[in-house]
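My questions concern the predicted model and sequence given below.
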Amino acid sequence: MSPITVDVSQNGQVSTSNSIFEIGDEDFSRLSEKPKPINTERKRSFDEKSFSELSITMSPRPFYRNSENSSRVFEPVDSIYSSGGRSGFDTPRSENGFEPHPIVAEAWEALRRSIVYFRKQPVGTIAALDHSEEKLNYDQVFVRDFVPSALAFLMNGEPDIVKNFLIKALRLQSWEKKVDLFKLGEGVMPASFKVHHDPIRNTETLVADFGEAAIGRVAPVDSGFWWIILLRAYTKSTGDSSLADMPECQRGIRLILSICLSEGFDTFPTLLCADGCCMIDRRMGIHGYPIEIQALFFMALRCALQLLKPEGEGKEFIEKVVERLHALSFHMRNYYWLDLKQLNCIYRYKTEEYSHTAVNKFNVMPDSLPDWVFDFMPTKGGYFIGNQAPLMIVKLLPLGVLLWLLTAACIKSGRPQIAKKAIELAESRLLKDGWPEYYDGKTGRYIGKQARKHQTWSIAGYLVAKMMLEDPSHVGMVSLEEDKQMCPRVKRSASWTC
């Protein structure tokens, strides 16, 4: 099957149309002219005063701030995208006296080496710089993998690469997508893309993968959600809503939502996911309703609610999003929480119950509970179930987050010391171990058996976590204020403390 490609005229001529799909690659700067400012005022939980009350001493911030609207004012960078580019984090010591950890400069240098260019414009970062083995698809720009890289660049005052990526991914979404003879939904975002160089014609072409090259030939469920979340992060960071307000971006958001909000056979507000369609590229037995996708779905819906314009079709989608958010919040809080009391109820479940009076609503088989769960479950507190599907509960999720997400959660919950310890542990291992993709073992003592080294999202994730801890206001890019309307009025176990 031939790959889906996108080609643009090499001379980069600009059409008279306002469509971003007809703007030449060397004319991206036009999009940033006269940006429309948005309200970037932070609420109490994200202002400088509230973070100063945390029980950890934060280092001075490496950025300056505008006293009027708290928008970030960045210092100019001579060569912002060259591998030798300098920033407040890749210099031995920044002007305000902040002394970074020695591996920070190494991380920034590695991240810059991973940048991918298309027509001399930076459009993303490759998944890994591991030259020890066959590259496979690690030389591509993955939508999900680029998110921590994008956040690192945004926090460091380099938004152009993020804007270029968002536009390129949106352009790829607009192309027809087929796997064999079957056409995919119009709103599907690519899992990844790469730049194909033709030395004979001296041209560059983007080649996208929508699942036709993936293990199991599974289309990505999460790419569209990450794109929406990153678009909101870009808008929040730069204060420029002109990109998100463009008709093409508004249409892209609606197309993604139209797929996941469509009414069909499913009786749950959660998303049914095929095995291998999210976060991982190996088939790992997650078929069902994995919590990571439901959480991503929830976050994308909340971000879309902030980005969608209420005019025209946007109004209808806003109403659908609000309705789904209420149902999804209720469902997750009720059916994904597992503590000792609920575990004992499941242990005594009867199966094949019928009617609205059924206690075992999802026909979970008690025998599907592994023996270790009973000893593992604490007497106080509990866990969210990692995946829920009819007949069985697959696994628990004690701590399934990446370093930068863990840091954001710790800061938002007022427990930054946990993140600080995690970052210190990462600093003692990551560079020495070659920035591996993951670790094996219960305590993470071993480098993953199939883990690629020099993994870009490991590098970027560390940098983002580090910058969040030093300037907690960055958390606002990936965190939303609590929506009291999303909290359903239901009775919970005494162990629920969220």
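Alright, I've got the coordinates.

rest of the way, CA atoms for contacts and neighbours
OK.

Distance of Arg113 relative to Pro488?
When distance is defined by CA to CA, to the nearest Å, Arg113 is 47 Å away from Pro488.

any chance you could map the strands in the stretch 151-300 of the chain?
Shown for the stretch 151-300 of the chain, the strands assigned by DSSP state E, counting those that start in this stretch span residues 178-179, 182-183, 192-198, 203-209, 289-290.

thinking again about what came up before, show me which of Arg113 and Pro488 is the more surrounded one.
Taking other CA atoms under 10 Å, Arg113 and Pro488 do not tie; Arg113 has more neighbours (17 against 14).

so how far is Thr125 from the more buried one?
Here the distance between Arg113 and Thr125 works out to 9 Å (CA to CA).

about what we covered before: reformat the strands of the stretch 151-300 of the chain as JSON lines; add distance to Ile161 and mean neighbour count.
As requested, the strands of the stretch 151-300 of the chain are exported to JSON lines (distance: least, CA to CA, whole Å; neighbours: other CA atoms under 10 Å):
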{"stretch": "strand 178-179", "distance to Ile161": "28", "mean neighbour count": "18"}
{"stretch": "strand 182-183", "distance to Ile161": "31", "mean neighbour count": "9"}
{"stretch": "strand 192-198", "distance to Ile161": "15", "mean neighbour count": "19"}
{"stretch": "strand 203-209", "distance to Ile161": "16", "mean neighbour count": "20"}
{"stretch": "strand 289-290", "distance to Ile161": "31", "mean neighbour count": "21"}
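
next, the one to line up against it:
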Amino acid sequence: MFLSFVRVCVNFLWHCQGIYGYPIEIQALFFMALRCALSMLKHDAEGKECIERIVKRLHALSYHMRSYFWLDFQQLNDIYRYKTEEYSHTAVNKFNVIPDSIPDWVFDFMPTRGGYFIGNVSPARMDFRWFCLGNCIAILSSLATPEQSMAIMDLIEARWDELVGEMPLKIAYPAIESHEWRIVTGCDPKNTRWSYHNGGSWPVLLWLLTAACIKTGRPQIARRAIDLAETRLLKDGWPEYYDGKLGRYVGKQARKYQTWSIAGYLVAKMMMEDPSHLGMISLEEDKQMKPLIKRSSSWTC
């Protein structure tokens, strides 16, 4: 089932995350792959070089993601006050982000408590959207620090209607519309607003949310989402995805009796009944990983 996720991730990224590289989903999956590889390599002469290179990459990747992709209320306020056209190593606005490029919805969406890894960061361009898969994988792989993991859970609780709604779980929030939709998706008719990869709700994501909830000690969030799913999935014929801001409608091109919709629900239930199953898909924090370097209050994403 996890390999199926990789496939849908690539498809999703192609349609709805643009062409600028480094999206949160790919970075989180890459981090997880590196950590898994590290645990499988032999500590012998042949594996030593690979291990050293992986450890170096993990340190750099974790620092980059935790520093530049992370957004919370304080970080958002800092970006809002950014100066632009800064140069040299003393620059605070490392990516020359123009504060006026912050979309209006972010200010209302960001709760006082909570945070998340944004969709993408590149020079003069930030994708502030929430992507469920990347944030859940960040928790399960321990790319997110314990504090960041708890903040992601706080965000989900605070913005339940937007991220969960009536059918778990929004793959991305918010949907892209009008001219931006035409550019990013190539006018793909499947990816109209609040549908399919463009803000649609995917029941398969239920097991990832459940795993993240168990790891962070917040099983009540997963239980609430599972209860919601149980009211409709069987009745609706286990569709692939749902449409609408709240996920009220079976997707316009959703196939019924999808294996991963059924499997996602079953895995979520099994993990709730026996949380020890979490060990098969979750990695604990690496105590040797360099801690997040503290920044000044003005240095942010």
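That came through fine. All values reported here derive from a predicted model rather than from experimental measurement.

can you tell which of the strands of the stretch 151-300 of the first structure is closest to Trp457 of the first structure?
Closest of the strands of the stretch 151-300 of the first structure to Trp457 of the first structure is strand 192-198, at 14.1 Å (criterion: CA to CA).

Check which helices and strands that closest one sits against.
With contacts defined as 3 or more CA pairs under 8 Å, 6 or more residues apart in numbering; DSSP states H and E, the packing partners of strand 192-198 of the first structure are strand 115-118, strand 141-142, strand 203-209.

Relative to the second structure, which residues correspond to it?
Aligned using TM-score structural alignment, strand 192-198 of the first structure spans no residues in the second structure.

Any chance of JSON lines for the strands of the stretch 151-300 of the first structure, columns distance to Pro416 of the first structure?
Shown next, in JSON lines, are the strands of the stretch 151-300 of the first structure (distance: least, CA to CA, whole Å):
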{"stretch": "strand 178-179", "distance to Pro416 of the first structure": "46"}
{"stretch": "strand 182-183", "distance to Pro416 of the first structure": "47"}
{"stretch": "strand 192-198", "distance to Pro416 of the first structure": "34"}
{"stretch": "strand 203-209", "distance to Pro416 of the first structure": "38"}
{"stretch": "strand 289-290", "distance to Pro416 of the first structure": "27"}
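
Looking at those, spot the one closest to Phe298 of the first structure.
Among the strands of the stretch 151-300 of the first structure, if distance is taken as CA to CA, the winner is strand 289-290, at 12.6 Å.

post-alignment, that closest one versus the second structure, mean distance?
In the superposition with the second structure, the average deviation recorded for strand 289-290 of the first structure is 1.5 Å (mean CA distance after the TM-score superposition for the first structure).

The aligned partner of Gln253 of the second structure in the first structure: which element?
By TM-score structural alignment, Gln253 of the second structure lines up with Gln450 in the first structure. Following DSSP states H and E, one finds Gln450 of the first structure outside all helices and strands.

Hmm, Phe146 and Trp226 of the first structure touching each other?
No - counting by CA atoms under 8 Å, Trp226 of the first structure does not reach Phe146; the two are 9.4 Å apart.

neighbour count winner among the two?
Phe146 (25 against 21).

Identify the single longest helix in the second structure, thanks.
helix 45-68 (DSSP state H).

which residues of the first structure does the helix or strand just after that helix align to?
Under the assignment DSSP H and E, the closest C-terminal helix or strand after helix 45-68 of the second structure is strand 70-72. With TM-score structural alignment applied, strand 70-72 of the second structure matches the range 337-339 in the first structure.

Quick one: average offset of that stretch versus the second structure, please.
Stretch 337-339 of the first structure, aligned to the second structure and superposed, deviates on average by 1.4 Å (mean CA distance after the TM-score superposition for the first structure).

And the contacts of that stretch?
Met377, Pro378, Thr379, Lys380, Gly381, Gly382, Tyr383, Phe384, Ile385, Ser495 (CA atoms under 8 Å, 6 or more residues apart in numbering).

Pick the one among the residues you listed closest to His326 of the first structure.
Set against His326 of the first structure, the nearest of these by CA to CA is Phe384 (18.5 Å).

Show me what that closest one aligns to in the second structure.
So, by TM-score structural alignment, Phe384 of the first structure is matched to Phe117.

same thing with Thr407 of the first structure?
Match for Thr407 of the first structure (TM-score structural alignment): Thr210.

so how far is Glu85 of the second structure from that match?
Distance check for Thr210 of the second structure against Glu85 of the second structure: by CA to CA, it reads 43 Å.

What's the local residue count around Ala138 of the second structure?
Ala138 of the second structure: 29 neighbours (other CA under 10 Å).

Does it touch Ala28 like I think?
Yes - assessed by CA under 8 Å, Ala138 of the second structure is found in contact with Ala28 at 5.4 Å.

number of nearby residues for Pro123 of the second structure?
Around Pro123 of the second structure there are 10 other residues, counting by other CA under 10 Å.

OK, contacts around it?
Residues counted as contacts of Pro123 of the second structure (CA under 8 Å, 6+ apart) are Phe95, Asn96, Val97.

which of the residues you listed has the most neighbours?
Val97 leads those on contacts (other CA under 10 Å) with 22 neighbours.

Let's verify the equivalent of it over in the first structure: helix, strand, or coil?
Mapped onto the first structure by TM-score structural alignment, Val97 of the second structure lines up with Val364. In three-state terms, and counting by DSSP: H, G, I helix; E, B strand; the rest coil, Val364 of the first structure is coil.
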